[in-house]
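Peer 1: Okay, here's the prediction I keep looking at, along with the sequence it came from:
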Amino acid sequence: MKYLVTGAAGFIGAKVSEVLLKQGHEVVGIDNLNNYYSVALKQARLSPLLQQAHFRFIKLDLADRNAITELFAKEPIQRVIHLGGQAGVRYSLENPLAYADSNLVGYINILEGCRQHKIEHLVYASSSSVYGLNQKMPFATSDATDHPISLYAATKKASELMAHSYSHLYGIPTTGLRFFTVYGPWGRPDMALFKFTKAILAGEAIDVYNYGNLSRDFTYIDDIVEGVIRIQEQIPTANPDWDARHGTPAQSSAPYRVFNIGNGSPVQLMDFIRALEESLGIEAKKNMLEMQAGDVHTTWADTQDLFEAVGYQPKTSVQNGVNAFVSWYRNYYQC
């Protein structure tokens, strides 16, 4: 099978590409290698992939319509795993236009490529952020997601709506995955675990928002990638019996599905920090701060539908996952 993986130099995209290659598939990876965070880290993720005979990397911006059109025309791509786009909730408060370019314009370019070339299955990254002001726990795909509280979340909600329109109009099978706080080796420097580790090892204080009264459904990278790989094999089909008045919004009469992909077990932020302190053998200095705009108090994934679809069941404990990250961090930065 020949796959297009967007965001191939990213945290999840590089790992997904690695697993696909190990399974014997061919992967075309694209990424614009922007400087939102360290380009050197992105290149380091790509380095082992570039040594694989069945991997080809193209530096390409999703918002470049002509380049995306040319890519689909030249490559006999069968399936697309779309993990590219501008990440980060807080950055969307500072630079909203980056999200419009990448997550909206870039995404429609991918959808058009899938339409024009009859792609078998488009799997794309959504986010737990779409649940916004929802209070009900755990977050279920049957819940409404009409009140996002950041532009990042709004673009992810938009990606689901855009996917549905293409599934409905053109019969393109699409599956959206709402990721819940992914962490682990090779993680992004703008994520809490990376920032905390860097600060603690430098003897600096860490910023703890809402005075530590937050919880997140932390999900280890290997568990996430296993879910992505499993779900891309489950191609949605049209369901003429589905009824918008009674059916879940995670399905449709079109070949369209949306799933949560998370650990299904939220962890208090202070417990997460204690796991990191234990792994490092250092007690963190803490700046206890107010809640930040765009953040939510709790994320908690109901993953029952994903389990029923593909048997998805995360296996990595927070302590083991944090230990793996710390081991990678110390080795990568020689500290």
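Peer 2: That came through fine.
Peer 1: Please count neighbours and contacts with C-alpha atoms only from this point.
Peer 2: OK.
Peer 1: out of everything not next to it in sequence, what's closest to Lys15?
Peer 2: The spatial neighbour of Lys15 that comes closest, neighbours along the chain excluded (CA to CA, 6 or more residues apart in numbering), is Val225 at 6.9 Å.
Peer 1: Against that first model, consider the following:
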Amino acid sequence: MKYLVTGAAGFIGFHVARRLSEEGHEVIGIDNLNNYYDVNLKLARLERLKNYSLFKFYTIDLFDREAIDQLFAEQQFQRVIHLGAQAGVRYSLENPHRYADANLAGHIDILEGCSKYKVEHLVYASSSSVYGMNNKLPFSVKDPVDHPVSLYAATKRANELTSHTYSHLFSLPTTGLRFFTVYGPWGRPDMAPFKFTKAILEGKTIDVYNNGDLSRDFTYIDDIVEGVMRVQALIPTSSSPSHFQEPNQSSAPYALYNIGNGAPVKLMNFIGAIEKATGKEANKVFLPMQPGDVYDTWADTSELFDATGYKPKVDVQQGVTQFVDWFISYYKEPI
């Protein structure tokens, strides 16, 4: 089949594009290669994707409307996996317009392309951040998500709403995936697993927010990719209208799932796993809660499991060890 993968030079996009390529699909990857984090890491991911003869890459901004439309017109994709976005919760406090461009306007451009050129299924990245300060655990796709606490989260919730609108108006099958904290080889430098590992190996301090009293549903990248692959093959269909729909349900060809490990880990335990994998003790600096952060995340993945049979396999110590091994191998010396 022929796929478009947006954000192909990004962490999850790279792994998804590689999995599709390994299975013999034709994959077109796009990314704007911005400098939000180390561009060299993005280029190194792309170098590995270039080993696949059916993979092609284009440097395109999601909010370049004409370029996106031309790409859809020329390539005639069958399915689209939309993982490109401006990431980061804290960064959104300082650079709001990047999120408006990439996450709002860019998402509309992808929806327009999928609708206009009759793509059979759009799978797109949402985020666990849409749950905001919800204290009902675990987080369920049936829960209301009307109070985001960061601009990033608000854009991801907007993506869900606009996707539903296109599913309803144009019968475009769309599936949103609320990703919970994803980590693993080739991970993002702005995320805690990378920052903690780098600092511990260099003997520097690590910042531990809310005095370490946080938990996250850390999910290993291979498990995430397996879930994405199963979801993209499960195309939503229309159903009879109902006045009693849950927030994640619709008569339109629309679906919404949590995708996570389903087992939250205390931040201090995650740091402990890095310490064990590196053989070094972290020098911790305990700090208060940061604006836009949430105390806990925990995915109720029962809906996804019922639909696809998806169940994560990699535990935290195994996943952290594999990440640390990649980090040491890739950088070879402190950066």
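Peer 2: Noted; the coordinates are in hand. Keep in mind that this is a model prediction, so the values were computed, not measured.
Peer 1: Could you check how many residues crowd around the residue nearest to Lys15 of structure 1?
Peer 2: Taking other CA atoms under 10 Å as the neighbour definition, Val225 of structure 1 ends up with a count of 21.
Peer 1: what do you get for Pro48 of structure 1?
Peer 2: In terms of burial, Pro48 of structure 1 registers 12 neighbours under the definition other CA under 10 Å.
Peer 1: My guess is the residue nearest to Lys15 of structure 1 contacts Ala14. True?
Peer 2: No. Under the criterion of CA atoms under 8 Å, Val225 of structure 1 lies out of contact with Ala14, with a separation of 10.0 Å.
Peer 1: which residues of the stretch 51-200 of structure 1 fall in helices?
Peer 2: For the stretch 51-200 of structure 1, the helices defined by DSSP state H, counting those that start in this stretch cover 65-74, 91-94, 96-99, 106-116, 151-170, 192-201.
Peer 1: By how much does the longest one deviate from structure 2 on average?
Peer 2: Read it as helix 151-170 of structure 1. Plainly put, helix 151-170 of structure 1 ends up 0.2 Å away from its match in structure 2 on average once the two are laid over each other (mean CA distance after the TM-score superposition for structure 1).
Peer 1: just how off-centre is that helix within its chain?
Peer 2: In terms of CA atoms, centre = their mean, to the nearest Å, the gap separating the centre of helix 151-170 of structure 1 from the centre of its chain is 15 Å.
Peer 1: try the first one
Peer 2: Between the mean C-alpha location of helix 65-74 of structure 1 and the chain-wide mean there is a distance of 24 Å, by CA atoms, centre = their mean.
Peer 1: orientation of that helix relative to helix 106-116 in degrees?
Peer 2: Angular relation of helix 65-74 of structure 1 and helix 106-116 on a 0 to 180 degree scale: 30 degrees, by axes from the mean of the first three to the mean of the last three CA atoms, to 10 degrees.
Peer 1: Next, the buried residues of helix 65-74 of structure 1.
Peer 2: For helix 65-74 of structure 1, the buried set under the neighbour-count rule, 16 or more other CA atoms under 10 Å, comprises 65, 68-69, 71-72.
Peer 1: before we move on, what about stretch 78-97 of structure 2?
Peer 2: Of the residues in stretch 78-97 of structure 2, those buried by neighbour count under the rule 16+ other CA under 10 Å are 78-89, 91-92.
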